[in-house]
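Enquirer: curious how this folds, go ahead:
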Amino acid sequence: MNVKDSEIKDILVNYKKIAVYGLSHDPQKASHYVPAYMRGQGWEIVGIYPKVHEVSGFTIYKSLSEVPLAFRKFVDVFRSSESIPEVVDEILSVGGVEILWLQLGISHPGAETRAEKAGIRVVSNRCLIIEHKKYF
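Expert: Down below sits the predicted model:
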C-alpha cells in the first residue's frame, strides 16, 4: 500500500465514481452492501462481474475494458488475494486506473508493487465503509 492514512480522506473527496470489481448480487455479501452503502452516501458506482446479473439498479460490465474511463479511475476490488495479480494485469493492460482499492482482508504485495510502479495509488486491506465513517 503506497497511500498514507492521511491521504484516504482526500481520495474519497476527489473520486466520486467507483468501479467495483466483483460486485455481487447477494445482499448478504460485503461485495454488495459496501457498494450499496457508498451509493447511498452519494458516490456513483458501477460493477464489474463476468456473469450477466442484475444488482439493485447497478450497471454491471463484464470486464474493466467496458467500464467508462470516468469510473475506471477508482477500482475497488472484491476478489480473493490470490486473484489480485490477474486483476492488476487487466488494470495495466486497460489503463486509466489511478486508485486501486483492495477491500478488507485482500492484499497481494507483489501485485500491489507492480501497480505502484505503474503509477497507481494502492490501498489494501481497507473497507470503504469503515474509512468513510472515519471522515464523514
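Enquirer: please count neighbours and contacts with C-alpha atoms only from this point.
Expert: OK.
Enquirer: helices along the protein, start to end?
Expert: Using DSSP state H, the helices assigned to the chain run over residues 5-14, 30-40, 69-72, 84-94, 109-117, 128-135.
Enquirer: these into CSV, with extra columns for distance to F78?
Expert: Listed next are the helices of the chain as CSV, based on distance: least, Cα to Cα, whole Å:
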stretch, distance to F78
helix 5-14, 18
helix 30-40, 6
helix 69-72, 15
helix 84-94, 9
helix 109-117, 15
helix 128-135, 11
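Enquirer: could I get those as TSV with mean neighbour count and distance to L23?
Expert: Formatted as TSV, the helices of the chain follow (neighbours: other Cα atoms under 10 Å; distance: least, Cα to Cα, whole Å):
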stretch	mean neighbour count	distance to L23
helix 5-14	12	19
helix 30-40	18	5
helix 69-72	19	14
helix 84-94	16	14
helix 109-117	17	21
helix 128-135	13	14
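Enquirer: one more to line up against the first:
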Amino acid sequence: MPLTQADDIARLLNETRTIALVGISDRPDRPSFTVMKTLQDHGYRVLPVNPQIAGEHVHGEFVWASLADIGVPIDLVDIFRNSDAAGAAVDDAIAAGAKAVWMQLAVVDHAAAQRAEAAGLKVVMDRCPAIEIRRLGLSPVEA
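Expert: The predicted structure is shown next:
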C-alpha cells in the first residue's frame, strides 16, 4: 500500500536527504522546476534527471540522462512523468537501489507501486513532496 498517513509521509521526508527528480524541466513555468527549488531550499540534495537536457544544469545541479548514471545513493525518486511512463521510472528506481519512489500529483500506477513495494521501496503516489512539506509543517533537513 502506498503511504497515505501523515506520520508515514513525514517520516519518509525527514529520513530523506538525496532526491533524484525524474522529468525535470529547465523551464521556469513547469512544476518540476519550482518543486526542485522548493526541495533544495528545504535542505535536500536534488539530482535532476532528463535525457533531453542531460549535461545541462538546473538550479546549480548537473542534469543526468538516467538514474543509472548518477552513481551515488538515492533516498527517494520523485517522478514527474505521466502515469503511462511512471512504471519505467519506478523500475529504474528499483534498479538504482533507491529507498523510495514518489509519484507526483495525478501520477498513478498501481502495478508499478506493487513492484516497488515488493522490492522493499516505500511508495507515495498522487502527491507532491513540496505540498506535503508545507502541509505537515516540516523543518528543513540537515545534510
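Enquirer: the helices of structure 1: which one's closest to K62 of structure 1?
Expert: Smallest distance to K62 of structure 1 across the helices of structure 1 (Cα to Cα): 12.4 Å, for helix 84-94.
Enquirer: and the angle for that closest one with helix 109-117?
Expert: Using axes from the mean of the first three to the mean of the last three Cα atoms, to 10 degrees, the direction of helix 84-94 of structure 1 lies 20 degrees away from that of helix 109-117.
Enquirer: and helix 84-94 of structure 1, what does it pack against?
Expert: With contacts taken as 3 or more Cα pairs under 8 Å, 6 or more residues apart in numbering; DSSP states H and E, helix 84-94 of structure 1 sits against helix 109-117.
Enquirer: what's the helix it packs on aligned against in structure 2?
Expert: Under TM-score structural alignment, the match for helix 109-117 of structure 1 in structure 2 covers residues 110-118.
Enquirer: mean per-residue distance, the matching stretch versus structure 1.
Expert: After superposition onto structure 1, stretch 110-118 of structure 2 sits on average 1.0 Å from its aligned residues (mean Cα distance after the TM-score superposition for structure 1).
Enquirer: map S65 of structure 1 onto structure 2.
Expert: Under the alignment defined by TM-score structural alignment, S65 of structure 1 corresponds to A68 in structure 2.
Enquirer: number of nearby residues for its match?
Expert: Other residues near A68 of structure 2 number 13, with proximity taken as other Cα atoms under 10 Å.
Enquirer: gap between it and G120 of structure 2?
Expert: Remark: distance between A68 of structure 2 and G120 of structure 2 (Cα to Cα, to the nearest Å) = 18 Å.
Enquirer: need the contact list for the match of S65 of structure 1.
Expert: Taking Cα atoms under 8 Å, 6 or more residues apart in numbering as the definition of contact, the neighbours of A68 of structure 2 are D92, A95, A96.
Enquirer: relative to L12 of structure 2, which of these is nearest.
Expert: Among those, and counting by Cα to Cα, the member closest to L12 of structure 2 is A96, at 18.3 Å.
Enquirer: I figured the closest one hits D69, correct?
Expert: No - with contact defined as Cα atoms under 8 Å, A96 of structure 2 and D69 do not form a contacting pair (9.0 Å).
Enquirer: so between these two, which is more surrounded?
Expert: Neighbour tally, A96 of structure 2 and D69, criterion other Cα under 10 Å: the higher count belongs to A96, 19 against 10.
Enquirer: ok, now how distant is the spatially closest residue to the more buried one that is not a sequence neighbour from I24 of structure 2?
Expert: Distances taken as Cα to Cα, 6 or more residues apart in numbering place A68 nearest to A96 of structure 2, at 5.8 Å, with adjacent residues excluded. With distances taken as Cα to Cα, A68 of structure 2 is found 16 Å from I24 of structure 2.
Enquirer: much appreciated, bye for now.
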